[in-house]
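Undergrad: predicted model follows, preceded by the sequence.
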Amino acid sequence: MANNYNNLAKSIIKNVGGKDNVNSVVHCTTRLRFKLKDEKKANDDAIKDTDGVVTVVKAAGQYQVVIGNEVNDVYEAVIKEGGFPNGGQVPDDSDDDSSFMDKAISLISGIFTDILGPLSAGGIIKGLVVLAGVIGLLSIKSGTYQILYAIGDSIFYFLPIFLGVTCARRFKMNQFIGLAIGAVLTYPTMVQLASSKTVLGTLFANTPFASEIHTNFLGIPVVTMNYTSTVLPIIFAVWFASIIEHWANKWVPSVIKTFIVPVVTMMITLPVAFIVIGPVTTWLGDGIGAVMSSIYHFSPIIAGLLIGGLWQVLVIFGIHWGIVAVATTDLAALGYDPILGLTCMVCYAQVGVVLAIIKQTKDPNLKKNAIGAFFSGLFGVTEPAIYGVTLPRKIPFVLSCIGGAISGAIIGAFGSVLYMIPSMGIFAIPGYVNPKGNSTMQIAGVVLAAVVAFVVGFILQLVFGKKYVDRAYDEKQAKKVQEISKAAVATTNLSTSLISPLNGEAIALSEVKDEVFSSGAMGKGMAIKPTEGILCAPADGEIIMTFPTSHAIGMRTKDGAEVLMHIGMDTVNLQGKGFKTLVEKGQQVKAGDKLVKFDIPAIEKEGYTVTTPIVITNSSNYEEITPIVNGKVKVGEKIIVLQGNDKKKILVSGQQKLA
């Protein structure tokens, strides 16, 4: 498996323009996020066609390669293969000509990407612990509850410390200075000072931004605030610190840089952070939250329809991180967030659509990809479903957005809000548990939203989306049939015979457990239950059809009979596992030549039969087709006689159904 990741990494790096074209690369739950020097050097089609890649997305100033659940392993292989410094996480934006919005989105995305896993883990643990306390499974005064709650809550409480590290990476400065800035902002004495009863004055009194002054710094009034769990103050503080650090590095002598640069950086940054940056960014966050909340309070249902319906579009372009940042701010200021909570069950609309597609598709590759995407989606990871299944087919994606809008409206109608940053899918549900009161109706609304989204997505796809599922696949298959069916005039001897291509037991075609074959719809013939995994040529002729999955093969005998041999039923689903084609299309063969090798025990272990129909797909050209054996049969033994009165010119149809 490691070799597969290494090969995939080599292919990706080559087709993004080589490692010299990469400024940085990070990853999220399902995507590699490249910052390229020149996106024009990337070969989009080659990357999309690479096994292991779902698709390519260009958004938020990033070149995003969607991998799926194995993105972490692929990312490590990319870092190793490319030899990227600092884990590929330090960008160089010197020649970045992307828009301000793209840069802002890329910044927020990059800051949160590295801690997404711990944030999700904390959300799951904290939610389950709170739920256990609410239902009485754990006493909130017990040591067990307090320890488990600390495990879940710590990353949220000390979020500025974690963000201090990731921000420092993004701003290309000493990561430990970033960590130290976050630690000072959450220092217990400063947190306690924010709630001190000693008030020296009030700034912006009688306005929504009224703030008490509890202390001063060198005579300058300081608006002390609680910066635990906040986002914007640490981002801007570290950005300011990076400017100071770069400035200090220019004039501090090399022999004392190690300790003097951090001293200068912290001594300038932190007072400014407490006096200016912290209060201003907190007010900014409060303002953004107020706007979002006003939309919600105008109509939670309308807000749910809009945000739930657009959420997947925001995910595609990577701009959903803005809402995540606002939600974090709301949680710090209000103790709850109503906006992000409208989106958490959208994934089940996508999952419902994908399940319907699994039921509808005839394309084995799509079915395989959709099944994997379905299970990922159950846990809220919908990128494989979006990029690999619904978005390429357009209408199914639109239908999933409709289901998502309905889920958001239901959550809004029930007044369900988040009390912590959630995980995804079913693991988001504990995030709606109110640790201070009864949340039965809120939880019921969320569960109902998930169920309705799933059902709506499933039904909409069944009713309106079917014709969009296999359009490309059908065109591809039609082209394949056309190639097989090239008009060719052949002289056909209507009195001929076929020998057994297998060792085994001959049975009537009607006994095959597949209606297409047993009914004779594919043509007349017989079937053999093989005892040995070698399929041979039943006559002299030409191979006219092979399959990538090697489960079937077609040939035209020198006398013009078109013979299809199909090893097992539904074995196409094995995607070639246990099969090996030994000949090529267009190859001339002699009776008894080996055509396909297959592993009977391995195929049967997967739950498939190896009973092999042998049918004459141009049966209408013959007056009579008669199987002449029953029971044990060996390769080379005559098994079918094809009878006619004379030789005549016929048009080779080749229009057999592709099974």
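TA: Looks like it came in fine.

Undergrad: only C-alpha atoms from now on, for both contacts and neighbour counts.
TA: Will do.

Undergrad: which parts of stretch 451-466 are buried?
TA: Within stretch 451-466, the residues that count as buried by 16 or more other C-alpha atoms under 10 Å are 451-462, 465-466.

Undergrad: want to compare, so here's the second one:
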Amino acid sequence: MKYEQLSKDIIKNVGGKENVISVVHCITRLRFKLRDESKANTEVLKDMDGVVTVMKSGGQYQVVIGNHVSDVFKEVVAVGGFDTTTDQDEDDQEKGSLFDRFIDMISGIFTPILGVLAASGMIKGFNALFVAVGWLDDTGGTYQILNAVGDALFYFLPILLGYTAMKKFGGTPFIGMVIAMALVYPALEGIPAASDPLYTLFAGTMFESPVYIEFFGIPVILMTYSMSVIPIIVSAFFAVKIEKFLAKVIPSVVKMFLVPMFTLLVVIPLTFIIIGPIATWASQMLGDVTVWVYDLSPIIAGMFLGGFWLVFVMFGLHWGLVPIAINNFTVNGSDAILALIFVHSFALAAAILAIWIKTKNEKTKTLSAPAFISAIFGVTEPGMYGIALPLKRPFIFTLISSAIGGGILGFFGTTGYVMGGLGVFQFPSFIHPEEGINTAVIGSLIAVVVGSVLAFVLTYLFGGINKQETIKPEIDADKSVAVTTEQVDLVNGEVITSPLAGEVRQLSEIKDESFASGAMGKGVAIEPIEGKLFSPVTGTITALFPTKHAIGITTEDGAEILIHVGMDTVNLGGQYFTSYVEQGDKVEKGKLLIEFDLVEIKKAGYLVTTPVIVTNPDKYGLISFTEQHIVKPTETLITLENDAK
């Protein structure tokens, strides 16, 4: 029940259950396919507690949650009653640009297996590390069993992809699995080693292929499909088309077994004869192209991929590179793409560490700890969206540092030999199967150190951390100065707490001249993230507008406070506002005064920026304002002083 309300709010603000085609999740994000993205309340979602940010990319509406996304996903599915066993229908798949559909396809196929894929790679990497340092003998039983644990998924990868690809394309997943099982069937894989070829096709070309068997007189080019990626995905695509056609023409009474039977009888021979060889050649060419680009200049390739990887992640473009990397492991036994982006999470972690140490903002400091830990382990979204991007400079310094780290990795020729884990768990994947720990592995350590130190120093010295987080209040030379409550000893003072949860802004920033000019009094504005207004002081309700959008409170010591919810919201006539007090009531600090519907007010076209004003500032010799960027109810917002020591 922990995330029930959050899940309800998310579903409501993505346009409701009826607007959701499908929902899946990756390491940090809920990935929605929506029928109409314009129905989603993006700004409301971004402001929710429990939501880091919202991204739109690759035809998906992505709600970034953080490390506990799997728990939220379970609650979203339960609350929404969504069916996670099937994907969107064929008509929905056709929506969006070709590129969006491609990215959506790749993410839909690979996202479900990323966790176990990374886990298997980590086991293989650590097993190689144990052999390299002499803890295990590669002929011993312990090594063999651990190798089987780590290698099983990769060897039978087509079977898993057969399931996820068929599910993504809208077919029966088990048909895809059976197609993949046929591709890795041991008896067929062993034929080339046990017999001589009948003849050779395409002799003298790059596609030269010996033929060992025929299917009704048609030559079959046997390939090695274990650990392959592209052949099964292409086969699954055609299998779905054939399955749907057969389902329309075969009578319902025998449909249950005849549809899969004829689908398999058509697709599996077709895959061995045509799809498999062509897809395999395409895989080999794709691998050769990436190696060729890398060979042109490993340093430039490293700087480009390292520097822009986080940008790719922001827009979901990294999904176009992940299958290439997996294909490289299959075709070449190694991959440089995922190796060259290795430093990015450490650079981000270092930048967040600098922010953590230097910031005076308590909320930022609180967020930095888990974001730093997540980044060390390769999960970058919490730190990127929650801290680095909003502060801008730390994000830029992270990209620069990651680019330099990528260049160093390219210089040392650091390459991955298994699809390993993320962050620190990726280190073992760089260990050469035969050479063990070599200069390439040492280079990865150097790259991490250089990238991390650079990101930390740049962010600490030039990140403008507190400058960007501090609200600069208005200064009237006669009446107030911009000081914090820690910088002055109070005498006969009053503390006004925040009536709302939200972002603090200067009055001069708001779009209302009467407030922005200071004519109404001294104070600050709050951009609320929750539609609840609490009393900032103990006092008496001296004014309550009939429209309930504004309220005046006078404290026991005579401070007069005006709180005005939104700009021009008087025009709503009280709609979307509920008051729990009346004029003349005495209230305690922290009492709920008014509730208002943020979503509906924004939909009606009104700003919800809320000025909190001291309307009798002449009574005080000194007025100071919070330096917090984000405030919660009961946190100090304004300090009034009659005198100072």
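TA: Okay, I see it. Small disclaimer: the values here were computed from a predicted structure and weren't measured.

Undergrad: follow-up on the earlier one: would you list the buried residues of stretch 451-466 of the first structure in a markdown table and tack on secondary structure and distance to G68 of the first structure?
TA: Listed next are these as a markdown table, based on DSSP: H, G, I helix; E, B strand; the rest coil; distance: C-alpha to C-alpha, whole Å:
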| residue | secondary structure | distance to G68 of the first structure |
| --- | --- | --- |
| V451 | helix | 24 |
| V452 | helix | 26 |
| A453 | helix | 23 |
| F454 | helix | 21 |
| V455 | helix | 24 |
| V456 | helix | 25 |
| G457 | helix | 22 |
| F458 | helix | 22 |
| I459 | helix | 26 |
| L460 | helix | 25 |
| Q461 | helix | 23 |
| L462 | helix | 26 |
| G465 | helix | 24 |
| K466 | helix | 25 |
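
Undergrad: reformat these as JSON lines; add distance to G388 of the first structure.
TA: Below are these laid out as JSON lines (distance: C-alpha to C-alpha, whole Å):
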{"residue": "V451", "distance to G388 of the first structure": "23"}
{"residue": "V452", "distance to G388 of the first structure": "24"}
{"residue": "A453", "distance to G388 of the first structure": "20"}
{"residue": "F454", "distance to G388 of the first structure": "19"}
{"residue": "V455", "distance to G388 of the first structure": "21"}
{"residue": "V456", "distance to G388 of the first structure": "21"}
{"residue": "G457", "distance to G388 of the first structure": "17"}
{"residue": "F458", "distance to G388 of the first structure": "17"}
{"residue": "I459", "distance to G388 of the first structure": "20"}
{"residue": "L460", "distance to G388 of the first structure": "19"}
{"residue": "Q461", "distance to G388 of the first structure": "16"}
{"residue": "L462", "distance to G388 of the first structure": "19"}
{"residue": "G465", "distance to G388 of the first structure": "16"}
{"residue": "K466", "distance to G388 of the first structure": "17"}
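
Undergrad: how about the counterpart of A205 of the first structure in the second structure, nearest residue that isn't a chain neighbour?
TA: Using TM-score structural alignment, the partner of A205 of the first structure in the second structure is A203. Spatially, and ignoring its direct neighbours in sequence, A203 of the second structure is nearest to S209 (7.2 Å; C-alpha to C-alpha, 6 or more residues apart in numbering).

Undergrad: any idea how many residues pack against the match of A205 of the first structure?
TA: 11 (other C-alpha atoms under 10 Å).

Undergrad: dump the residue contacts of S242 of the first structure.
TA: Applying C-alpha atoms under 8 Å, 6 or more residues apart in numbering, we find S242 of the first structure in contact with A168, F171, K172, M173.
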